[in-house]
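*Asks:* one predicted model, sequence on top.
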Amino acid sequence: MVIRIIIKQDSEIVNTTYRTSRSGVFLYSTSLTKCSEILESHMPIKPARRQKKRFRLELNWKHELRDAVMILIGSGVCGIAYSMFLVPHHIVSGGVGGLSIMVNYLTGLPVSIFYIGLNIPIFFLGLKGMGLRYTIKSLAGILAVSGFIFLFETILNIPPALPVALDSATIGGETILSAAYGGAILGIGLGIVFRGRGSTGGTDIVAQFFSKHSNVSVGVWILILDAVIITSWGIIYGIVEADFHAGIIAPLFGVLALIVNTKVVDLVLEGFSYARAAHIITKKPQEVSWAVALEMRRGVTALKGHSYFTDKNREVLYIVLTRREISYLKYVVKQVDPDAFIVISDVYEVLGKGFRPRV
């Protein structure tokens, strides 16, 4: 294909003809001598198919092996949470695991069968939006969790960690503890799987699918799906047990397990806030910087700022340090500039010299 382009450059009319092909654009004829400059300035962007190869991460087998081990360990921990705490006490905390416990309560069939049976269709539902590595790791997580539940529940027949209530009238402290312990252990397992860049399937994939076809965020869809599952469990349990009071109490255990689970997952992923970031606005930025550098052996970064109150440009000092150093930082800064404005904020992770990396 031949394209003729007329360009006005430095009051000269340039009549240029380009011949295009899959490999790029070639100059066919032109009235200017500096053809290459014109060609480079109007060269189209290379095909996206070729650019993707530049940014594709190389496969690191060491990291992939580490991820596989973490997914396997995390799946085993999830299996313990289901087999020893959540399933025996019929604690439904949402998700595919909660649906599997509901079906187990109604039919008596193993939870592992329904866990994998419900997850596989959901997995294929969200398959289009997944990358190859995440797809493999998600499928491995689904199969591993289901396998560990089957191992602990059916083959090894591990008993519940706490006594199980005989009927709805005897539900008490053991069920509350099972909800708390089960939610915490499940959160640890899921957090380990997520840190291995894997997944255990579940309603998260359904929420992502619904979010793509609506104006509702993924987080809201997850909340809606979990609320529907937990509420349905309360209705079903109340009808089967013929106890209205039990139908109200049973979902509360699921809510407790869900809250604990969510908090523990965040804790495993982000860890305790072991570092702090300080923003310091001072009239003596150089003196404060030198004092911090010499007294605390910490680096200081100066950011450009503007005060709209005084209409003056000022430097904002940015410092990352540990929790133990906060009190000493305030002491050092106040010794140099008593009027300094200091803002302390949490930092979940720091990668760099002077701070230990997370595992």
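*Replies:* Looks like it came in fine.
*Asks:* going forward, measure contacts between C-alpha atoms and count neighbours the same way
*Replies:* Will do.
*Asks:* what segments of this protein are helices?
*Replies:* Under the criterion DSSP state H, helices of the chain are mapped to 35-41, 48-55, 61-81, 95-107, 111-125, 132-150, 173-195, 203-212, 218-240, 244-270, 285-296, 326-336.
*Asks:* out of the ones you listed, nearest to residue 314?
*Replies:* Minimum separation from residue 314 across these (CA to CA) falls at helix 285-296, 8.7 Å.
*Asks:* now distance to residue 158 and mean neighbour count too, for the helices of the chain, in JSON lines please.
*Replies:* Output for the helices of the chain, formatted as JSON lines (distance: least, CA to CA, whole Å; neighbours: other CA atoms under 10 Å):
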{"stretch": "helix 35-41", "distance to residue 158": "70", "mean neighbour count": "12"}
{"stretch": "helix 48-55", "distance to residue 158": "48", "mean neighbour count": "9"}
{"stretch": "helix 61-81", "distance to residue 158": "9", "mean neighbour count": "20"}
{"stretch": "helix 95-107", "distance to residue 158": "17", "mean neighbour count": "21"}
{"stretch": "helix 111-125", "distance to residue 158": "14", "mean neighbour count": "19"}
{"stretch": "helix 132-150", "distance to residue 158": "10", "mean neighbour count": "20"}
{"stretch": "helix 173-195", "distance to residue 158": "15", "mean neighbour count": "25"}
{"stretch": "helix 203-212", "distance to residue 158": "27", "mean neighbour count": "19"}
{"stretch": "helix 218-240", "distance to residue 158": "25", "mean neighbour count": "18"}
{"stretch": "helix 244-270", "distance to residue 158": "21", "mean neighbour count": "20"}
{"stretch": "helix 285-296", "distance to residue 158": "54", "mean neighbour count": "16"}
{"stretch": "helix 326-336", "distance to residue 158": "48", "mean neighbour count": "15"}
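*Asks:* another one to put next to it:
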Amino acid sequence: MKKVIKDYFIITIGIILVALSVEYFFIPNNLAAGGVTGFAIVINYYFPFMETGILVIIMNVILFVVAFIFIGGNFGAKTIYASFGLSVGLWFIEKFMNPMAVTRDLMLAAIFGTLISSIGMAMVFNANASTGGTDILAKILNKFFDLDIGKSLLAVDFIVTLLATITFGVDVGLYSLLSVMINGFTIDRIIDGFNSVKEIIIISSNWEVISNYIIKNLERGCTIFDGKGGFTQKDTKMVYTVLGRSQFIKLKNFIKENDPKAFITISEAYDVLGEGFNDLH
């Protein structure tokens, strides 16, 4: 239950960041950076009496109905919450906060708007949800045209940026495309940062003391390997473990006190699946 509450809290913060980036960077500068929100920005230009938030709600409802009919209703409560939460967030900002452009410089709007949006989207994705819209369209294209999900997402975003180019001109269209490209790359890097851990191998004569510290004090597992020194030809033990950053600092200090001659290698692992870390899905 605690994890579920935490996930929904993270999703809520994520959709707030996305909504702020859309309302204060994208919409005032007509940057239709892909997805349903980008398409809503284009439609809003031709029908200004229709608020972007309302348009996103309408399109998401239509997409969920179509997806339910053609690809089944396997969305998950988190995705439905994130999708409609974002729509409500956009509507609320437009209705009560009178949003305006933080900057009129298209380059700055594209870069900073996308960075804020990417952080929010990464938080949503990392909680095992999505904001619907584009993902639903991608799944429909995947089913009926045998396109990979990644290519389908790119195709949808490309169509939206093409419409932005036709509607707002080449400059705005190209900056919208830049936002799409930055967004995809940045989301991946941020998610990697959320999930990154330290992968550690320790060669030490005090391997038993170190492994006990990992298990009892850090409450993590470890694996013991038999090894043999290439130079000394002596049998040795290697301790392998995966730890978070703060846990690694504690372990390093412990080893420094108990075996200053220990040999340690550290590498970065961007995701770990299994007991004690992220669940296998």
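*Replies:* Arrived safely, thanks for sending. The model shown is predicted, which means the values in this text are computed figures rather than measured ones.
*Asks:* want to throw the helices of the first structure into TSV with distance to residue 7 of the first structure?
*Replies:* TSV is the format used below for the helices of the first structure (distance: least, CA to CA, whole Å):
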stretch	distance to residue 7 of the first structure
helix 35-41	9
helix 48-55	27
helix 61-81	52
helix 95-107	61
helix 111-125	50
helix 132-150	45
helix 173-195	54
helix 203-212	43
helix 218-240	48
helix 244-270	55
helix 285-296	53
helix 326-336	61
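*Asks:* what packs against the top strand by length along the second structure?
*Replies:* The residue-count maximum for a strand in the second structure (DSSP state E) belongs to strand 235-243. Strand 235-243 of the second structure sits against strand 197-203, helix 207-212, strand 223-228, with contacts defined as 3 or more CA pairs under 8 Å, 6 or more residues apart in numbering; DSSP states H and E.
*Asks:* in JSON lines: these, plus distance to residue 31 of the second structure.
*Replies:* What follows is these, written out as JSON lines (distance: least, CA to CA, whole Å):
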{"stretch": "strand 197-203", "distance to residue 31 of the second structure": "36"}
{"stretch": "helix 207-212", "distance to residue 31 of the second structure": "54"}
{"stretch": "strand 223-228", "distance to residue 31 of the second structure": "51"}
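*Asks:* what about those, which gets the closest to residue 39 of the second structure?
*Replies:* Nearest to residue 39 of the second structure among these is strand 197-203 (37.7 Å), distances taken as CA to CA.
*Asks:* next one: that closest one to chain centre, how far?
*Replies:* With CA atoms, centre = their mean, to the nearest Å as the basis, strand 197-203 of the second structure stands 26 Å off its chain's centre.
*Asks:* and for stretch 288-303 of the first structure?
*Replies:* 34 Å.
*Asks:* what does stretch 203-218 of the first structure give?
*Replies:* That offset, for stretch 203-218 of the first structure, works out to 15 Å (CA atoms, centre = their mean).
*Asks:* just stretch 207-224 of the first structure next, same as before
*Replies:* Offset of stretch 207-224 of the first structure from its chain centre (CA atoms, centre = their mean): 16 Å.
*Asks:* and the contacts of that stretch?
*Replies:* 125-126, 203-204, 225 (CA atoms under 8 Å, 6 or more residues apart in numbering).
*Asks:* stretch 91-103 of the first structure now?
*Replies:* In contact with stretch 91-103 of the first structure (CA under 8 Å, 6+ apart) are residues 86-87, 90, 109, 111-112, 114-115, 118-119, 179, 202-203, 225-227, 229-230, 233, 250-251, 253-258.
*Asks:* do stretch 59-69 of the second structure as well
*Replies:* Applying CA under 8 Å, 6+ apart, the contact partners of stretch 59-69 of the second structure are 36, 73-74, 83-84, 132-133, 136-137, 140.
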